[in-house]
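Chemist: With the sequence up front, the predicted model follows.
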Amino acid sequence: MFRSDAAAGGRGEEAARVQQESADGTLQNHRLKSSAVCLHDAKMNMIYSVLFTFHLLLQYSRCVIALASVATVLLAAMALYNLMTPRASSSHPPPSSSLPLPQAESCTDPCKIVLVESIPEGLEFNSSTTHPSIFQAWLNLMSEARSSIDIASFYWTLTNADTGTHEPTAEQGETILRTLAERSGKLSVRIAVNTPQGSQPQDDLRLLNDSGADIRTVNMRKLTSGVLHTKFWVVDKKHIYIGSANMDWRSLTQVKELGAVVYNCSCLAADLGKIFEAYWYLGDSQSIPSPWPTSFNTPYNKDTPLHLPLNNTPSNVYLSSSPPSFCAAGRTPDLQSILSVMDDAQSFIYIAVMNYLPTMEFSHPKRYWADIDTQLRRVSYEKRVKVRLLISCWASTQPVMFPFLKSLASVYDTKSKLDIQVRLFVVPSSPKQKEIPFARVNHNKYMVTDKIAYIGTSNWSGDYFVSTAGSALVVNQTASQSVEPTVQSQLQAVFERDWNSDYSTPLTHCVLSHFCTHLV
């Protein structure tokens, strides 16, 4: 098309040259003619000039029209290409909003992070590694609260009456419930909880509701076929707790738990608050929005973490969430967070979780799900990273878990420098303690590497990342700039304390038959 325009322009120039030569010859002859003839020829020459000018304008307008047509066609083609061409894939689902995400920024709050634990009654360690109790952390958060307490939870059984027991150790849970009820009459208390199933106790929630708390149940069975399994607090939009402990008296005195409290950190609390608001929204909705409203978006994720000082140490932090359908634009899904932490490890990966199954644990028909298992084998082989898994063995452990653990533990060879090891953690029970239902177990859900600390709320099987609501705190602190021990080093010390304790045992048949007699 541009060549045709150029040819047309060339023909115009040639016509102009011929016209000009003709005009020059005519003027030369006119000098020999009369003045009348000269006048006539002058008029004719003017007509020729007008015609020549019109000819040039006609050629120019054709060129302009052609160029405009070309530009219009090109713009239309580009728009059609953008509509019909799929975007490049990424390691996690694309943002659920077409609006641009805000850029990650730094936080100047004097944030303080504290690891907290529940150590079951009678469990003693020959170690100096200790941390404040989750019970005390929850009391502190309620004491600090001035305007609001938001709690995302699986279920509520904080009293002996809830569990049909008469345990003195339930007193801590009853104290938490009583204190929270008192606070509910003085400030805003909101609770997002999984819709109770069957005969699940609801007395705690009724008490809190009667005391002034606002409660919404999230019907996860209808939304995703899963449950709301997450466990976190947001207080005054500046303090948070996240970890493995349920709102259950046993989680304070009869079950081993681990979590983290972050104080005076409004930027991080605001981001966790967005996850809570998503649950709150779903508690009043019959479906999951797609895309999520932009108010749920976050700039903080595994690629652009929040930069903030934790215990006066420069830190990169973000919060992940599951299932993916609950992740608004910018939020890293929990599974992608776990795989990313493993991929970043250079030296070691330590994992402490209650359940580890490369399956969809609750699906029918049965489904194999090897995302995490494959990643562990890959980093062990490709990077020669040392991998340690500390898995729980208790009355509710599924026997099918052990063949998979043995398979993973077989990736060990000193000559090849393959080093995956698995041990079981068994919480001992007295005859009386055995009578407590669903207790005496290591319920931790964390991972630590030489670079990153991951503190979550999910067990490690496929359902927890595909259909179940969970969340995690991911922290990377710069050791060289740290005055105090990093979160990574503190969590590593907890793992090594448990790994080397008398409650940790190798994954062998004879040991299983001794400690887990109900399984073999």
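Modeler: Noted; the coordinates are in hand. Nothing here was measured: the structure is a model prediction, and the numbers come from that model.
Chemist: make it CA atoms for all contacts and neighbour counts henceforth
Modeler: Noted.
Chemist: okay, now Cys502: neighbour count?
Modeler: Quick fix: residue 502 is Asp, not Cys. 14 (other C-alpha atoms under 10 Å).
Chemist: Which other helices and strands does the lengthiest strand in the chain contact?
Modeler: When the chain is parsed with DSSP state E, its longest strand is strand 313-322. Packing partners of strand 313-322 (3 or more C-alpha pairs under 8 Å, 6 or more residues apart in numbering; DSSP states H and E): helix 266-282, strand 306-310, helix 334-344, helix 463-466, strand 470-477.
Chemist: Apply 10 Å and report the result again.
Modeler: On a contact count with 3 or more C-alpha pairs under 10 Å, 6 or more residues apart in numbering; DSSP states H and E, strand 313-322 meets helix 266-282, strand 306-310, helix 334-344, strand 453-456, helix 463-466, strand 470-477.
Chemist: Which among these is found nearest to Thr486?
Modeler: strand 470-477 (6.1 Å; C-alpha to C-alpha).
Chemist: what about the strands in the stretch 401-520 of the chain?
Modeler: Applying DSSP state E, counting those that start in this stretch to the stretch 401-520 of the chain gives strands spanning 412-413, 418-425, 445-449, 453-456, 470-477, 504-506.
Chemist: let's bring in a second model and compare:
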Amino acid sequence: MRRDKVLLYVIVLLLPCLSLPHVAKSSIQCKAWLVQSIPTDMPKLPRISGVLSTGDVFQWLANKSTTSLDIIAQYWQLLATPKDPHSGDFGYSDSDLQRFGAHLGSLVYNSIDNVANRNVNIRILSHSGVYPEYTKEPSDLAFGRSNVKNVTLLLSKWWGSGIVHAKVWIFDDRDVYIGSANNDWKSLTQVKEVGIYLSGCSRIARKVKTYFDNLWRLASLDSSTQTRNVSDQQWLINRTVPCWSHFLPRKARCMSPLPSYIETPNVSPSYPSLSDHEVFSVDIKTFPRDHYCPEPQPIYLSFAPPELLFGKHQSDEQGWIDTIKSVVEGGTMRINTMDWLGQSQYTNPKVYWPSFSSAVSEGVFSKNAKVKILVAYWGHFIKATDGYLRSLLYSNVLCSSASVQNKCSGQVEIIYYIVPGFNKTGHAVRNGTKTGNKYPDYTRVNHGKYAVSDVRAHIGTSNLVWDYFFTTSGVSFGTYNTKIVLKLQEIFDVDWYSPYVVSVQEFGQDV
């Protein structure tokens, strides 16, 4: 029996080598580390060896820059502002901020400030439309410096809703961070984040920079002359899209003004799914070095919204769904997200969005897979989430009822991840009176967005809600690299089996 288990383990390790898509080899080698932020006051959450700290990585990316640094961020608040009544930090003392780890944000900000003083070319792209203080820091960094460019972009002018939500750092066109962490000190020490840091990976960096360039170009264009109202036949809603969108009939489309946009064949009435999307082979060095799969293992990138695609890269929705469907027969699919909705969140009327739920149910039925879904429960929890998750659990009932005919043995398991103190966040003082809150606002949440099957890892920047894939900027990195797959599984499993979770089936109002 023990020998059989050892053999099974070896087979699982070799699966990525046996089931890789065919790609051309490349001599490029790069190094990769998974990256996390762990909130303070979680003593029962074990740390994972080989996983780096987000704050450390951000400092390295800034300090090491010699020629360029490009940053995409939703908003900035690396410097704590406890005296600003509009800030979630308001009312907390210096000792509170020290205990929270706010100084780490200052270190990151100072690193960027120092590299700006070294005359490195810096481009900062952020969301526009939130409280002005959230764009103050990049404005201050750019003030009086010709080498620092700061741009804000309001995607709702192009898609009717949506924000710059990607979190990306590109340094010297060869190092990249892609993950869930905002440029906020709280994302370094009070929010649970997951990302990947790729060093010396110029081929990957150049492709991510192309996406950055497309967003940068979009910020300088006049949306009023280059958007159209369309009756979207895929999602059954009238909405605004760029005039080069595939959601418009071919004859009604304009030529894309984006420098790196490449037209792809249309699959009416929606955006094309690419069966032959770009997958490129890069020898990613991980630590400790894996020796059991000597060939470079394929990676891919996916982007959102689909109108910002270039070359033959997948839309971000397709990248996620293909990862879910990559689960092997009888295997396990792990999905981690802050938000999960089977609909849109910000459109009116709402869009019904069954894409992810269908992919999960297909894995349960067709591959007898176990699908584990970890969803955040926190101070700004979306109430509609619980209903959608409970409906997804009905797949287990259907699977059981079909077991005689189809021998269905798959299962969906869903749990809420609850960071201690989630219900004690907000201003420390309101109207001159102490509130009793213990942590700043918009903290104490599991904010990571990733999926990992038996053979494939996918690390993104988007919540699993329709808007994030069709009106909001997002980037994902995916790979079949065995070490990354196993390490991401380890991150998930540590959370899954921690004391900070509650089963959806058992969830009640007393949490």
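Modeler: Sure, I can see it. Bear in mind that the values here come from a model prediction, so they are computed numbers and not experimental data.
Chemist: And the TM-score between them?
Modeler: The TM-score (TM-score structural alignment, normalised by the length of the second structure) is 0.75; 405 aligned residues with a C-alpha RMSD of 2.3 Å.
Chemist: how about TSV for the strands of the stretch 401-520 of the first structure, with mean neighbour count and distance to Ser148 of the first structure added?
Modeler: Formatted as TSV, the strands of the stretch 401-520 of the first structure follow (neighbours: other C-alpha atoms under 10 Å; distance: least, C-alpha to C-alpha, whole Å):
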stretch	mean neighbour count	distance to Ser148 of the first structure
strand 412-413	14	51
strand 418-425	22	38
strand 445-449	26	27
strand 453-456	26	23
strand 470-477	25	21
strand 504-506	18	41
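Chemist: Turn the ones you listed into JSON lines, including distance to Arg206 of the first structure.
Modeler: Listed next are the strands of the stretch 401-520 of the first structure as JSON lines, based on distance: least, C-alpha to C-alpha, whole Å:
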{"stretch": "strand 412-413", "distance to Arg206 of the first structure": "53"}
{"stretch": "strand 418-425", "distance to Arg206 of the first structure": "36"}
{"stretch": "strand 445-449", "distance to Arg206 of the first structure": "30"}
{"stretch": "strand 453-456", "distance to Arg206 of the first structure": "28"}
{"stretch": "strand 470-477", "distance to Arg206 of the first structure": "24"}
{"stretch": "strand 504-506", "distance to Arg206 of the first structure": "40"}
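Chemist: so which of these gets nearest Leu56 of the first structure?
Modeler: strand 470-477 (71.3 Å).
Chemist: could you check the angle helix 266-282 makes with that closest one?
Modeler: 170 degrees (axes from the mean of the first three to the mean of the last three C-alpha atoms, to 10 degrees).
Chemist: one step back: of the strands of the stretch 401-520 of the first structure, which is nearest Arg221 of the first structure?
Modeler: strand 470-477 (14.5 Å).
Chemist: Ile484 of the second structure: neighbour count?
Modeler: The burial count for Ile484 of the second structure: 25, using other C-alpha under 10 Å.
Chemist: got it, and the one 5 residues further on?
Modeler: When counting by other C-alpha under 10 Å, one arrives at 20 neighbours for Gln489 of the second structure.
Chemist: Distance-wise, check it relative to His458 of the second structure.
Modeler: Taking C-alpha to C-alpha, to the nearest Å as the measure, Gln489 of the second structure falls 11 Å from His458 of the second structure.
Chemist: Equivalent analysis for His277 of the second structure, please.
Modeler: His277 of the second structure sits 15 Å away from His458 of the second structure, going by C-alpha to C-alpha.
Chemist: Mind telling me what Val255 of the first structure corresponds to in the second structure?
Modeler: Matched by TM-score structural alignment, Val255 of the first structure corresponds to Val191 in the second structure.
Chemist: so who does that match touch?
Modeler: Contacts for Val191 of the second structure (C-alpha atoms under 10 Å, 6 or more residues apart in numbering) come out as 36-40, 180-182, 184-185, 419, 442-448.
Chemist: Can you list the residue ranges for helices in the stretch 101-250 of the first structure?
Modeler: Residue ranges of the helices in the stretch 101-250 of the first structure, as given by DSSP state H, counting those that start in this stretch, are 134-144, 160-163, 171-184, 203-211, 220-223, 250-253.
Chemist: Perfect, that will be all.
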